[in-house]
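Chemist: would you be able to build a 3D model of this:
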Amino acid sequence: MGILQETKNPALMEDVNMLTNVTLPAGVAVHAAPGPRYDEILTPEALAFVAELHRRFDGRRVELLAARDARQKRYDAGELPDFLPETRDIREGDWTIAPVPADLLDRRVEITGPVDRKMVINALNSGARMFMADFEDATSPTWDNMIDGQINLKDRWHAELTYEDPASGKSYRLSENPATLLVRARGWHLLEEHVTVDGAPISGGLFDFGLYVFHNAATVVAKGLTPAFYLPKMESHQEAKLWDDVFSHAEGKLSLPHGTLKATVLIETLPATFELNEILYAMKDHIVALNCGRWDYIFSYIKRLGKNPRFLTPDRGLMGMGAAFLRAYSLLVIDTCHRRGAFAMGGMAAQIPNRKDPEANAAALAKVKADKEREAGDGHDGTWVAHPDLVPVAMEVFDRLMPEANQVTRRRDDRITRDMLLEVHEGERTEAGLRENIRVGVQYIEAWLRGRGAVPLYNLMEDAATAEISRAQIWQWLHHRASLNDGRKVTPDLFREVMADEMARVRDALGGEVYDAGRFPEALELFAEMSLAKDFAEFLTVPAYKLIK
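Modeler: Model (predicted):
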């Protein structure tokens, strides 16, 4: 039986209620062993809070995921995304979101990363204005990663956040002026199977959001700051409205004034781009910004339009933000946000320092600088970086081109059309591009299965979007028997041949002992099965989650 057909995760089929010194609320079960300080996070009160979120909102979540599937069937039949006629009045209306809190007014450089303790401290100390602690794409969702992350963020607000590195003996502690913290919960499609409510696994997003807000929101507010979140992978304004209702419910239960909790919504799916105004309107009391999640956006473009030969993509490296659908979508985000009083955040600079090759490092930093100059020049109010060494590069650009706190008063009028939002990038498909997708995708999945969600590969910091783009593009090329620039068709046999060769090269580069000690067989099977599947699977992280031990 293939990995995609697995329905149960043996690693999660342990005895329930394994927490010590915790009396679980009725209907709640924990299918995982306790760890140090876990009882501080998984308190009866906190679990009752997230259980209520599940009971109140999970039915709508499931319905909205079913609506995604139904929409995809229409795309597969030839329908194209478009602006919604039934919400024209929202797009054409004269309205704005609620005022943005003071501590979220200047977001010129944000750093993102996983929620492990040392990374949290380093990111908060990086000099960036904001740090997005990522429970989603940059974190492999092992039980320990998820709960340790909650402990680390709780310590940010309730205790001294320190870390002693056992390998180096180096001590890490929070600076006097740390970055503002924002928390990215998991998307609506992901589950937290270690916790069930009335026999059903809880939504990963509700779990992450619920635990963090329960333990920390009141303390954050007492310090005069804003409990702030990033919300990923949404595809419609109905999905945004669900999050808005979750926020309002949490505020009521925690005795917080309406509008206390604030969100930045990642626009990283193709359908969401046609509902920017509607998403802002649905969350207008709670939203402060939209963010251009460029890597996942490429994945979504391929996923949603993948069966249509009109949208056959070139090599991943040829799809940059300066052209075609990526350019159009970023300009539309800026114009829409500024019209509504929201911030438009730019995309990720994923480069990491190459200290062994100064020339290559300088070239990489030049690319980062040029990318940030484009963003600031276009009107973005801030940007993302993946490594602390990139903070000064991005900061210099935005300080120079955006001396004010933001550019929300700057308006564009680019008249972005549906055809512009669907325009495919020009360029060739090459064997090198095929090889890169295999090499990077498999190595990322292997690391993810070992519990690492942010993985440095070939001088870039990769997250789950990397593997998603890689297998999506290969699936699309296989589905259409796409031609490479040398005339060969991309066939299953060619894919298997290149994959075997690439993995031999990876084994040589890593060394046989390291390679054999890893989880490459499972990663290879999953990557191959999803790439060769007749129908495109929505997310690789869903079946991959079944393999985490």
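Chemist: rest of the way, CA atoms for contacts and neighbours
Modeler: Will do.
Chemist: closest to the centroid, which residue in this structure?
Modeler: For the chain, the residue whose C-alpha lies nearest the mean C-alpha position (CA atoms, centre = their mean) is residue 137; its distance is 4.3 Å.
Chemist: and that residue, helix, strand or coil?
Modeler: coil (DSSP: H, G, I helix; E, B strand; the rest coil).
Chemist: and it, what does it touch?
Modeler: The neighbourhood of residue 137, defined by CA atoms under 8 Å, 6 or more residues apart in numbering, consists of 453-454, 463-465.
Chemist: nearest to residue 186 among these?
Modeler: The closest of these to residue 186 turns out to be residue 464 (CA to CA; 12.1 Å).
Chemist: verify the contact between that closest one and residue 453 for me.
Modeler: Yes. The pair residue 464 / residue 453 is scored as a contact, 6.9 Å apart, by CA atoms under 8 Å.
Chemist: residues shared between the contacts of those two?
Modeler: 137-138.
Chemist: settle it for me: which of those two has more neighbours?
Modeler: Taking other CA atoms under 10 Å, residue 464 and residue 453 do not tie; residue 453 has more neighbours (27 against 24).
Chemist: here is a second sequence; please produce its structure as well for comparison:
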Amino acid sequence: MTEACSTLRESLVLTEALSPEQAEILTDDALCFVASLADKFASRVPELLAAREVRQQRIDVGTLPDFLPETESIRQGDWTIRGIPSDLQDRRLEITGPVDRKMVINALNANVKVFMADFEDSFAPAWPQVVEGQRNLRDAVNGTISYTHPDTGKRYQLNDNPARLICRVRGLHLTEKHVEWQGKPIPGALFDFALYFFHNYRRLLETGSGPYFYVPKLQAYQEAAWWSDVFSFAEDEFGLSRGTIKATVLIETLPAVFEMDEILYHLRDHIVALNCGRWDYIFSYIKTLRNHPDRVLPDRQVVTMDKPFLNAYSRLLVKTCHKRGALAMGGMAAFIPSKDPAENQQVLDKIEKDKTLEANNGHDGTWIAHPGLADTAKAVFDRALGDKPNQLHISREQDAPITAADLLAPCDGERTEAGMRHNIRVAVQYIEAWISGNGCVPIYGLMEDAATAEISRASIWQWIKHQKPLSNGQVVTKALFEQYLSEEMKVLEHELGADVFARGQYQQAAALMAQLTTSDELVNFLTLPGYQYLP
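Modeler: Modelled structure (predicted):
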């Protein structure tokens, strides 16, 4: 460690004592790299977040999102991304999940091409799990990961040909409170990126792969440019050629859909794909257009990818990516298999329909949340791709131009009492799991993560704000929500059992749900107030 690096390292403060296992990951050299990134890039994050708020203020007072006139030359320009490595050319099916040890093994062994190991929406970033997750990924990259179940004694280990590993880091809005830089918590995104890159880039390159990342929650091309600078700095620090680090960016915010060309352009040395992060995108539609009473969404259950505004988003993403030589990844199927054969067939039929729409739109691959759905989802893309690794040949150039009006189109459908009550139960159960340290939870046949819970609570907030009526004629007010919340807590206690309910943090979750749903201003992310509950 150089003297300059040692000085930087001293400016980095860990607020927790390290166990021997944690010290394997948080070595002085690793923390020196973290400090170097923080020194160069941490101060720019608040500026990027502030720019989001300025834009949102304009939208709140009536200016609808649109394509940027000042970057038209980028959209009209004849350019492509640097290229896609051979081991990322075929991504017809990806699975995602948190970074606990058993999950990592099972996901890498699933019948998929890629496992996105998640430090973000399906993960509650309690400090022990954050560091343990990095250790699990290091062991997976080295092929040494194994797990023995403490009760059954069953042993889990990697198969001979595991899926390709991509690490999803935290969004720019999240911090890591246990690591301080100049007296402030470090951006969680930098911490996650630094540790995964530092511990794994060499082994990944030796095995013919590379350090690959998923980047979430971007809202503007300036944020993509920031990430490009981070990646380039890391490559230069370790003597790697430009473009060694590759990233897939999730288009999961409404502002970002208007800047896809610009995001690809500013990350052109490093980017390989964009992804339809559909659940967060729906949440962002609500959040971005929160002050617009003509853009209020119906029940979450009917906001499906065949709705005009979502189908336009999917098709525009495909067209934009393929024009620039990037892959266009489809969205998450959050269903989980059912033990009841009839119900399970209904799940598989929904998967078939959803993935067929994506494949027909020209997507190069798609996501699932459970290994039990892999065969069904993969078969759809196997048929669509034939002997090709992807659908980059589908240009959609004959499509009519997709306009801002298409992307912002109001969505039809009912707002129902049953839908509102369902939203309440889902959100409370998810929040309870998250503040208890579990970010990925099966609830009512779906694998819920932060994005789906965000839709549930933000929808009701918007219904209250605009005094929208339900199909039964009742107007949604704070008082009606509080009545339903109280009643649905009794339903949950009955469903879960009194003992489970009493042992959990359901009352704390309900209080947080009420705070988020009845506040005068819409809280940007439930994980921000939720983070205070995590160790």
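Chemist: which stretches of the stretch 351-500 of the first structure form strands?
Modeler: 382-385, 455-457, 460-462 (DSSP state E, counting those that start in this stretch).
Chemist: out of those strands, which is the most enclosed?
Modeler: The highest mean neighbour count among the strands of the stretch 351-500 of the first structure, using mean count of other CA atoms under 10 Å, belongs to strand 382-385: a mean of 28.
Chemist: elements contacting it?
Modeler: Applying 3 or more CA pairs under 8 Å, 6 or more residues apart in numbering; DSSP states H and E, one finds that strand 382-385 of the first structure contacts strand 109-113, strand 343-349, helix 358-378, helix 391-401.
Chemist: what residues in the second structure pair up with that strand?
Modeler: Mapped onto the second structure using TM-score structural alignment, strand 382-385 of the first structure spans residues 365-368.
Chemist: contacts for that stretch, please.
Modeler: 90-96, 328-335, 355, 358-359, 374, 377, 381, 390.
Chemist: go again using 6 Å as the cut-off
Modeler: Here stretch 365-368 of the second structure makes contact (CA atoms under 6 Å, 6 or more residues apart in numbering) with 91-95, 329-333.
Chemist: switch those residues over to CSV; also include distance to residue 132 of the second structure.
Modeler: Below are those laid out as CSV (distance: CA to CA, whole Å):
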residue, distance to residue 132 of the second structure
91, 27
92, 29
93, 26
94, 23
95, 20
329, 29
330, 30
331, 28
332, 26
333, 27
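Chemist: which one among those residues gets closest to residue 319 of the second structure?
Modeler: Of these, the one sitting nearest to residue 319 of the second structure (CA to CA) turns out to be residue 329, at 11.8 Å.
Chemist: neighbours around the closest one, how many?
Modeler: That count, for residue 329 of the second structure with other CA under 10 Å as the rule, works out to 31.
Chemist: my guess is it contacts residue 277. True?
Modeler: No. With contact defined as CA atoms under 6 Å, residue 329 of the second structure does not reach residue 277; the gap is 8.9 Å.
Chemist: how about residue 246 of the second structure, what does it touch?
Modeler: Residue 246 of the second structure touches 212, 270-271, counting by CA under 6 Å, 6+ apart.
Chemist: top of those by neighbour count?
Modeler: Busiest of the contacts of residue 246 of the second structure [other CA under 10 Å] is residue 271, holding 30 neighbours.
Chemist: still on that earlier bit, what's the residue nearest to the centre of the first structure aligned with over in the second structure?
Modeler: By TM-score structural alignment, residue 137 of the first structure lines up with residue 121.
Chemist: quick one: its match from residue 216 of the second structure, how far?
Modeler: 9 Å (CA to CA, to the nearest Å).
Chemist: then residue 518 of the second structure?
Modeler: Counting by CA to CA, the gap from residue 518 of the second structure to residue 216 of the second structure is 27 Å.
Chemist: of those two, which one has the most company?
Modeler: Of the pair residue 518 of the second structure and residue 216, residue 216 is the one with more neighbours under other CA under 10 Å, namely 23 against 20.
Chemist: for residue 154 of the first structure, see how far away the equivalent of the more buried one over in the first structure is.
Modeler: In the first structure, the residue paired with residue 216 of the second structure is residue 232, using TM-score structural alignment. Distance from residue 232 of the first structure to residue 154 of the first structure, counting by CA to CA: 22 Å.
Chemist: likewise residue 227 of the first structure?
Modeler: Distance from residue 227 of the first structure to residue 154 of the first structure, by CA to CA: 12 Å.
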